[in-house]
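[1] next one to model:
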Amino acid sequence: LRSELATGIVPGRETTSSVARRTGALAAVNAGYFVIGGDKHTPGSWVAGTDGDPAGVSVIGGDLVSEAVNGRPALIVPTGSGRNASIRRVETRITVATADGASREVTGLNRRPGLIVNCGGVGNITPFSRPAHDYTCGNADELIAVTPAFGTAAPEGPGFQATLDADGRVTAVREGRGGPVPPLGTVLQGTGSGAEWLRAHAGIGAPLTVRGTVVDAETRTPLTLTPDTSVVNGGPLLLRDGRPVLDPVRDGWSPEDIDGADRAGMYNDWYLRRNPRTAAGVTRDGRLLLLTVDGRRPGHSAGLSITETAEVMRGLGAVHAINLDGGGSTAMVVRDELQGHPSDPTGERPAGDTLVVLP
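    Now for the predicted structure:
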């Protein structure tokens, strides 16, 4: 079992059926939240950023490719077998350091600076740093790391940029952002005070060390990431130790309005009402359950509320469970056959990432 980025890189989306065919999967389900509508690059909007970008933590083959919405839950698959999977609240810690000990927090990974989808990030975030589902926060002072997981071209825009080779040495600097991403290197993009830090420390030939870790937000212990590790973002947390643990405010579904945005309507329509759902759970003996539920189709299936999703997962034997992306994204494929009926009128929705079960 592993997670797979749509199109193989962060930008772009692909249907669960297509990913299953491409990887030769026996089965597959859609996975975490992601950005739809990458042409909207405005903080405060419902969707903003790079189309297909995971809207939360993502680890593919042991490599951290997207930062966490800090404090939100995630599905951790430490081995390719799917055994010993866990569901934990996580944070990411990413830093860049110079040879003489200067360091700075890296506020984002493989995304456009200034756009924090679902909020919950680090640094000078506006209007707040707590999670807010389907809302984009801003930050004028960012330092973003762009790796080959983003593709061959870094996001364009104002700021300052330094390119590092595979050994972490600066090979190029420029005013403004954009250009190629080296196949084995990293591009650092700064805005505001992040750009100032790069100008001061990223001289040609200078060594810069970028480190990223995923941390259990409750025990504060780092997770061990091996080449078999997959991490998929999600929320809300449904079950812990066999009991429902729903906390909409903590997980980003607070009904309180933000800058006039109707959060109460979103809370009622998405959280309380029945919708298509995708969920993952871990049984007491360590098996992983993957669930999809059709919805929004009168005469076929209304779907489940979040509370009902937790109860269904508990009824199936899960002791720990997490809600994954749902709605029009919900899709399950078994042996090349799409199960159920997608809710979008246009059919199966292309998603940002997929959980695949391989032979």
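[2] alpha carbons only for contacts and neighbour counts from here, please
    Noted.
[3] show me where the stretch 1-150 of the chain has strands.
    All strands of the stretch 1-150 of the chain, identified by DSSP state E, counting those that start in this stretch, fall at 2-5, 27-30, 58-60, 63-66, 73-77, 86-98, 103-105, 108-109, 116-119, 131-137, 143-146.
[4] got CSV for those, with mean neighbour count too?
    Shown next, in CSV, are the strands of the stretch 1-150 of the chain (neighbours: other CA atoms under 10 Å):
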stretch, mean neighbour count
strand 2-5, 25
strand 27-30, 29
strand 58-60, 26
strand 63-66, 25
strand 73-77, 27
strand 86-98, 21
strand 103-105, 16
strand 108-109, 26
strand 116-119, 30
strand 131-137, 24
strand 143-146, 28
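[5] so which of the ones you listed is nearest residue 218?
    strand 86-98 (6.9 Å; CA to CA).
[6] other SSEs contacting the closest one?
    Judged by 3 or more CA pairs under 8 Å, 6 or more residues apart in numbering; DSSP states H and E, strand 86-98 is in contact with strand 73-77, strand 103-105, strand 208-216, strand 277-283, strand 318-323.
[7] show me what counts as buried in stretch 170-190.
    For stretch 170-190, a neighbour-count test (16 or more other CA atoms under 10 Å) marks 170-171, 173, 176-178, 181-182, 185-190 as buried.
[8] second chain to compare with the first, below:
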Amino acid sequence: MIRGCGGVGGDLPTQQPKHDFTCTDSSELIQFTPVFGQTTEPGDGAEAVLDKSGQVIEFRQQRGGQIPSSGSVLSATGNAVEWLRNYAQLGSKIDINTRVLANGWDVSRRDESLGVINGGPRLLRNGKIDITAFREGFHWPENPASNNLLTIRLILLESDQLLTLLLSWIKSIIPGIKQLVLTLYP
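    Below you'll find the predicted structure:
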């Protein structure tokens, strides 16, 4: 399952971003760390349990089992199962290199606290209108009712007239917007 879609190599129903939607891919290799919980999702496939150094300490013929508190689990489905069986032999070491990309650029990981926030679409860039709702998967032509609600945070708003102008402007530039939620901060 790929939340928000936007993967590669067989995601269904689309490989394009699709906000608040779950796509599927029958062939995946996923690393689960203790951050995900105590166990992996059960199902067909295979899993390799790794200690903190990346050494394979257990191989499971099905998915679903404990995630070690100081290690991880590589969980495979579809074609990825064969790769895992070939390369995750007991006692072997698997080096995992993690890269975080944004618009094709490698995002520096200075520490392990880097996280991803699900947000968007962008409305402005360098003070100019630059709405990315279509490109970022926030607008679904096949289901216009799915258009996401827009949350705006206004700081130091001093005029009702400004608020009315802002709301009119937003409705005019975002096709099909159904609802606005405003949080006002003094």
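[9] narrow the buried residues of stretch 170-190 of the first structure to those in strands?
    170, 171, 173, 176, 177, 178, 186, 187, 188, 189, 190 (DSSP state E).
[10] mind checking what the third one lines up with in the second structure?
    With TM-score structural alignment as the criterion, the equivalent of residue 173 of the first structure in the second structure is residue 59.
[11] its match and residue 65 touch, don't they?
    No. At 10.6 Å, residue 59 of the second structure does not count as touching residue 65 under the criterion of CA atoms under 8 Å.
[12] of the helices and strands packed on strand 86-98 of the first structure, which is nearest residue 195 of the first structure?
    That would be strand 103-105 among these, by CA to CA, at 11.3 Å.
[13] the strands in the stretch 151-300 of the first structure, which residues?
    Going by DSSP E, counting those that start in this stretch, the stretch 151-300 of the first structure shows strands at 153-164, 170-180, 186-190, 208-216, 230-233, 237-240, 243-244, 277-283, 288-293.
[14] quick one: closest of those strands to residue 125 of the first structure.
    Ranking the strands of the stretch 151-300 of the first structure by proximity to residue 125 of the first structure (CA to CA) places strand 186-190 first, at 14.9 Å.
[15] give me the angle between that closest one and strand 153-164.
    100 degrees (axes from the mean of the first three to the mean of the last three CA atoms, to 10 degrees).
[16] check the mean deviation of strand 186-190 of the first structure from the second structure.
    Comparison of strand 186-190 of the first structure with the second structure after fitting gives an average deviation of 0.5 Å (mean CA distance after the TM-score superposition for the first structure).
[17] where in the second structure does that strand fall?
    Taken onto the second structure by TM-score structural alignment, strand 186-190 of the first structure occupies residues 72-76 there.
[18] and stretch 74-81 of the first structure, by the same measure?
    Going by TM-score structural alignment, stretch 74-81 of the first structure lines up with nothing in the second structure.
[19] you'd agree residue 43 of the second structure is up against residue 63?
    Yes. Using CA under 8 Å, residue 43 of the second structure is in contact with residue 63, at 5.0 Å.
[20] which one in the first structure is aligned with residue 40 of the second structure?
    In the first structure, residue 40 of the second structure lands on residue 154 (TM-score structural alignment).
[21] what's the nearest residue to its match if we skip its chain neighbours?
    residue 178 (4.9 Å; CA to CA, 6 or more residues apart in numbering).
[22] of all the helices and strands packed on strand 86-98 of the first structure, which one is nearest residue 292 of the first structure?
    Closest to residue 292 of the first structure of these is strand 277-283 (CA to CA; 4.4 Å).
[23] and that closest one, which residues are buried?
    Within strand 277-283 of the first structure, the residues that count as buried by 16+ other CA under 10 Å are 277, 278, 279, 280, 281, 282, 283.
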